[in-house]
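Asks: Can you look at this prediction? I've put the sequence above it.
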Amino acid sequence: MTPAQRLASLLTLAPPPVVGWRRGEPVSGADWLADAARWQAAFAAHPGQRFALFFLDSLAFAAALFGAWQAGKQAWLPGDMTPASRQALRTRVDGFAGDGAAVDGLPRIEPAAQPARAECPLDPDAQQLVVFTSGSTGAPQALPKRLRQLFDEITAQEQAFGAVAPDAAVLASVSHQHVYGLLFRVLWPLATGRALQAQSVVVLEDLAELTPPGANVILIASPAHLSRLPLQPQPGVVQLFSSGAPLPDAAMPDCLRVFGRAPIEIYGSSETGGVAWRQRNPGAPAYWQALPGVEWRLQDDALWLRSPHLDEADWMPSADRAAAVDGGFELRGRADRIVKIAEKRVSLTAVEAALRASPLIADLRLLPMSEPREQLAVVAVPSEAGWQLHDEHGKRALAEALRGGLADVVERVVLPRRFRFLPELPVNAMAKATQARLLAEFDPRRPALRAVHRTEDGEDLTLIVTASLPQFEGHFPDHPILAGVVQLEWAQLFGRERFGFTGEFAGMEALKFQRVIVPGQRVTLSLAWASGKLTFRYHSELGQHASGRLLFTAS
């Protein structure tokens, strides 16, 4: 039986002794199968067809997912449950199952008391999954998929990578709510009999606690996590994967030191599924090799794909440019992106290329904004020369220097109007610089982030507390200070962004405010995350300003 066939028949087969683990406790296949059968009964009893699923626990998620599929329903997987995501789902699905508050106006589905019986395998051609694109170039888009697209990709995945660690347990730092996590963290182990860990690896120090006794580990990670590795080696990891965005070259030495190997990087997207892979071990080629069953060709430097993981059999253009090399291809950046600003057609690719050519810039993202009017915005990492200009003459001087370099590229009316300068590009938990994550940097309530320093325990963030921050208004008119509640909000904001935890706020410990923070100060926010606790400390050359611990529910 192939992995694809096993997934289609999963609820009709005899269960394995152990399907996975919840932290240190094994979960039997019989118990998991019973959970899935109760979910099947619950979904079958509801007249609706489309249901949003959002779970933190991967085993609970998998039971609800297969229960919905076995009941003939379509599962929608939002990447998060922010207010914007809830609003987008409200008119598109018939119910909600999972963690947190239900979507407004929709019924919450709970597993039934009596299980249903799975009479036959799933229909591979049924369009029973909707995922969302990452939103890297716009708002996330709903993307329907047929089950065979997922199941056949798991067969190819096992063919390409399965022989290395057939008995290892699968642990992950990426969410199963995204295609990469769904495939590698949930469907692959279920299809091949590998045990999967229900809890997420938030920081890599969690590996020891979450690894089943005596097991080797397949770690499903993202560039965001692999770029912030602990100092200690992790000897139990026998296979390592990364996807979602290119892994920076600078992260490779730490991967080799900590794991003894480079990660297997997967190239693909929500639309295409997995396309190609590479593993940049010392002396190994750095080009991309197609996954089993995937074909590729170049047309005017654009990469075109044909794959059983696509819904159509025809060739499809990707969003990337590429060049052929012996044995594979190299990626050469995104294809051209055209937007309209002030009724003018603008190539974002051309503007980005011109900005990247400046000696003042190390990296950047360009994005269109619609509020308060249509305009271009830049989120950039200055070079050493750029930071020198910024620190000596101000943000405006650096922005004007960059705008001046675009005089021969675009008309003055469409020049970028808004700039944010950061020590590194902001990314989400999948290491993607999504439009939503980039737009968040323009929130006027955020302090300017000047530097990031990674420590053995966490991170030190240098913040510039400018007088223009709206939090100073009314607190107090003649002697403005930064309110303690704002300091707590910033600690939580940066903690979630830097460490990727998703639990609900549950309380505080050891809270102290020793010294006020006033406009114009540069302060360091030291953060550390462990066991559901975010430890924070504000300090500067004047001494310590505040400290404490914020508590969160398990994520």
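Replies: That came through, no problem.
Asks: C-alpha from now on. contacts and neighbour counts both.
Replies: OK.
Asks: Could I get the contacting residues of the closest residue in space to P140 that isn't next to it in sequence?
Replies: Leaving aside its chain neighbours, P140 sits nearest to T133 (5.0 Å; criterion: Cα to Cα, 6 or more residues apart in numbering). Contact analysis of T133 by Cα atoms under 8 Å, 6 or more residues apart in numbering lists 140-143, 269-271.
Asks: Locate the residue nearest to D152 when sequence neighbours are not counted within the secondary structure: which element?
Replies: Leaving aside its chain neighbours, D152 sits nearest to A4 (5.5 Å; criterion: Cα to Cα, 6+ apart). Using DSSP states H and E, the element containing A4 is helix 3-8.
Asks: Who are the packing partners of that helix?
Replies: Packing contacts for helix 3-8, counted by 3 or more Cα pairs under 8 Å, 6 or more residues apart in numbering; DSSP states H and E, involve helix 147-161, helix 188-192.
Asks: got another, please set it beside the one above:
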Amino acid sequence: MPSRLYADPARVLTRSGIDDRICMHTPDGARTWRDFLVAVESWRLAILESGARRVAVFSPNLFEMASGVYGAWAAGALVVFPANTSEAMVRLLAEGAADALIGQFETSGGLPVLAPAATDTPCRMEIDDQLPCELYTSGSTGIPAGIPKVIRKLFYEVENIDKGQYGRAGELPEETVVISSVSAQHIYGLLFYMLWPLAAARPAWGERLANPEAVVSIASRFSKVVWISSPALLKRLPDYLDWQSTSGRICRIFTAGGPIDATGIAHVNTLAGISPVEVLGSSEAGGIACRCRVPDESGNVPDEPWSPLPLMTVKTLEGLLWVKSPQLETDGWMQTGDRAEMLPDGRFRHYGRADRVAKIAEKRVSLTGIETLLVNTGLVAKARAFQLADAKASLAVVAVPAEKGCAELLQHGKKSLVDTLKTALLTSFERVCLPRYWRFVQALPEDHMGKTTLDVLTPLFDARVPQWVLQEKTGDAARGLLLVSANAPFFKGHFDGFPILPGLAQTQWLIEIACRTFGIDPMRFSGIRNLKFSRPVRPGETLLVEYTRQGEDAVAFTVRGPALEQTASGKLIFEGEPA
């Protein structure tokens, strides 16, 4: 059931009788719809005065972002949605993707940064919904990639969201506020966080809530909220927050951009009292399907298939998912690159992305095949293979060791585990194609949208970064493996002929890991008590580290070597109020 005040996004500015209604809530107070319409007009006039025809809009402030976008559309300009404000992105904009900027950019690349014109007149124009726009993603290679769209295609999706609520039909109370942990620069955030609230005349919170603490704080202020989240954030919700203060207030959670497992679904349901609506889609195709997995009375989460959205027709050919919809830029069928299996009732099961291939030593190597073989050894729970951006485009693997793999690491070290895994790969790949670099972690890293990208994988290969595999965490106790890289720069000159890890480097790693494990602000660290080093740490060793949190102000630790002999111990002290 659509919202009572819903208007087609092209006619949002022409809606009458709501000037005094709240359009957005901000830390500085509420902004009315008249405030928004005046801001749109100020940007429209500024763009017309500048003569710009391609305007890039980027701002963490939703009011500035939305008014800038609608101001550009009202001026008949093409809007560019940058993925970020990195040097590579701004360089691309300056090379012709845009001729003016609106919002908050660290550098302009020589492009003019527009300022709003002075006016007190609201803009009440209808938008030309055949205007083109461009959305940029970070790209699978790390190079920003542009996706052309016609804004009418975006508007189809907004209508679909409001009518069907993506599997959770039923009108939301008018006072419902939309909050988001996802940036409006991302296609998912653009649709759910910016365009939908404007079309439904539903107030939104004007800043992205990047952490769970902010979500709980803001959600508890309003009687009803819809939360737009990422899988990455949902999977790490801490249970020590006052979720009771949000009880009955969070009436929808939408999540998209990456997978969330059954454990994550149950965790969210326990804390927030509601299961998220998962949305499957892409920047190119938009929303494709949805599902909502609700734990049963025993806490088990069913493996629900995906239901195509109302405007979406799907089929599979040779195991790949194809889609057809008026929201696509093509009128025909489009291959998605996802592996899927159709079910008799029209729903489908999703099996992840199709095979990824890299070229190593002039040979085509299946990255998906490498990952599958590694997991099949039983030594690895998850793996991601990719090429580093070095001169040789070297093949690298980041892996989460299984229980057997952890035992191998502790008893025989990283080299032994890597050699065993390489032997398994040699059954299907030539030696020249094997990964050269390996990192073992407690979980595959994810960006804010829950995707494991090159940007989050590459920093793991900095030898100064501790390689930590958390094995167990129960209450105030945690234990895991610390892998000491043989290439760590700390060994240089310490000492020639018999390198050992300096105590300062070892304690710095222990501090970083403790803060990450227990969610402690590193700025609170004030010192170490009872520090004792019992034996030297050599290159390539695997250490067993045991932590015990002692109240809010201390974390005791014990470090043991490969033969479980004590290596170091002490107590980390933290001062100041917990964040």
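Replies: Structure's in. What do you need? Just so we're clear, the structure is a prediction, and the values are computed from it rather than from any experiment.
Asks: Give me the TM-score for this pair.
Replies: The TM-score (TM-score structural alignment, normalised by the length of structure 1) is 0.85; 535 aligned residues with a Cα RMSD of 3.8 Å.
Asks: L395 of structure 2 and S138 of structure 2: what is the separation?
Replies: Computed as Cα to Cα, to the nearest Å, the L395 of structure 2 to S138 of structure 2 distance reads 21 Å.
Asks: Next, the residue sitting nearest the centre point of structure 1: secondary structure please.
Replies: For structure 1, M430 is the residue whose C-alpha lies nearest the centre (Cα atoms, centre = their mean; 2.2 Å). With DSSP: H, G, I helix; E, B strand; the rest coil as the basis, M430 of structure 1 sits in coil.
Asks: Identify the residues contacting it.
Replies: With contacts defined as Cα under 8 Å, 6+ apart, M430 of structure 1 is in contact with 174, 222-224, 243-245.
Asks: run the last query once more with 7 Å
Replies: Taking Cα atoms under 7 Å, 6 or more residues apart in numbering, we find M430 of structure 1 in contact with 174, 222, 224, 244.
Asks: For those residues, which pairs are in contact in structure 2 too?
Replies: With the contact criterion set to both residues aligned by TM-score structural alignment, their matches' Cα atoms under 7 Å, these that also touch in structure 2 are 222, 224, 244.
Asks: among these, which ones are buried?
Replies: Buried residues within those, counting neighbours by 16 or more other Cα atoms under 10 Å: 222, 224, 244.
Asks: Is it correct that the second one falls within a strand?
Replies: In other words, A224 of structure 1. No. A224 of structure 1 sits outside any strand when classified using three-state DSSP, being helix.
Asks: Identify the residue nearest it in space, chain neighbours excluded?
Replies: A431 is the one closest to A224 of structure 1 (Cα to Cα, 6+ apart), at 4.8 Å.
Asks: rewinding a little: any quick ChimeraX command for the buried ones out of the contacts of T133 of structure 1?
Replies: ChimeraX command restricting these to the buried ones, with burial defined by 16+ other Cα under 10 Å:
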select :140,269,270,271
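Asks: Need the contacts of T133 of structure 1 in a markdown table (columns: distance to A483 of structure 1 and secondary structure).
Replies: Converted to a markdown table, the contacts of T133 of structure 1 look like this (distance: Cα to Cα, whole Å; DSSP: H, G, I helix; E, B strand; the rest coil):
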| residue | distance to A483 of structure 1 | secondary structure |
| --- | --- | --- |
| P140 | 35 | coil |
| Q141 | 39 | coil |
| A142 | 40 | strand |
| L143 | 43 | strand |
| S269 | 43 | strand |
| S270 | 42 | coil |
| E271 | 45 | coil |
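Asks: Out of the contacts of T133 of structure 1, which is nearest to R280 of structure 1?
Replies: Taking Cα to Cα as the measure, R280 of structure 1 lies nearest S269 of the contacts of T133 of structure 1, at 20.4 Å.
Asks: distance of the equivalent of the closest one over in structure 2 from D35 of structure 2?
Replies: Under the alignment (TM-score structural alignment), S269 of structure 1 pairs with S282 in structure 2. According to Cα to Cα, S282 of structure 2 and D35 of structure 2 sit 33 Å apart.
Asks: what's the answer for D419 of structure 2, then?
Replies: 64 Å.
Asks: Quick check: the aligned residue for V365 of structure 2 in structure 1?
Replies: Under TM-score structural alignment, V365 of structure 2 pairs with V346 in structure 1.
Asks: so how many other residues sit close to E106 of structure 2?
Replies: E106 of structure 2: 10 surrounding residues under other Cα atoms under 10 Å.
Asks: so when I look at it, I'm seeing a strand, right?
Replies: No. The assignment for E106 of structure 2, made by three-state DSSP, is coil rather than a strand.
Asks: quick one: the residue mapped onto it from structure 1 from V130 of structure 1, how far?
Replies: Aligning on TM-score structural alignment places E106 of structure 2 opposite A101 in structure 1. Distance from A101 of structure 1 to V130 of structure 1, counting by Cα to Cα: 21 Å.
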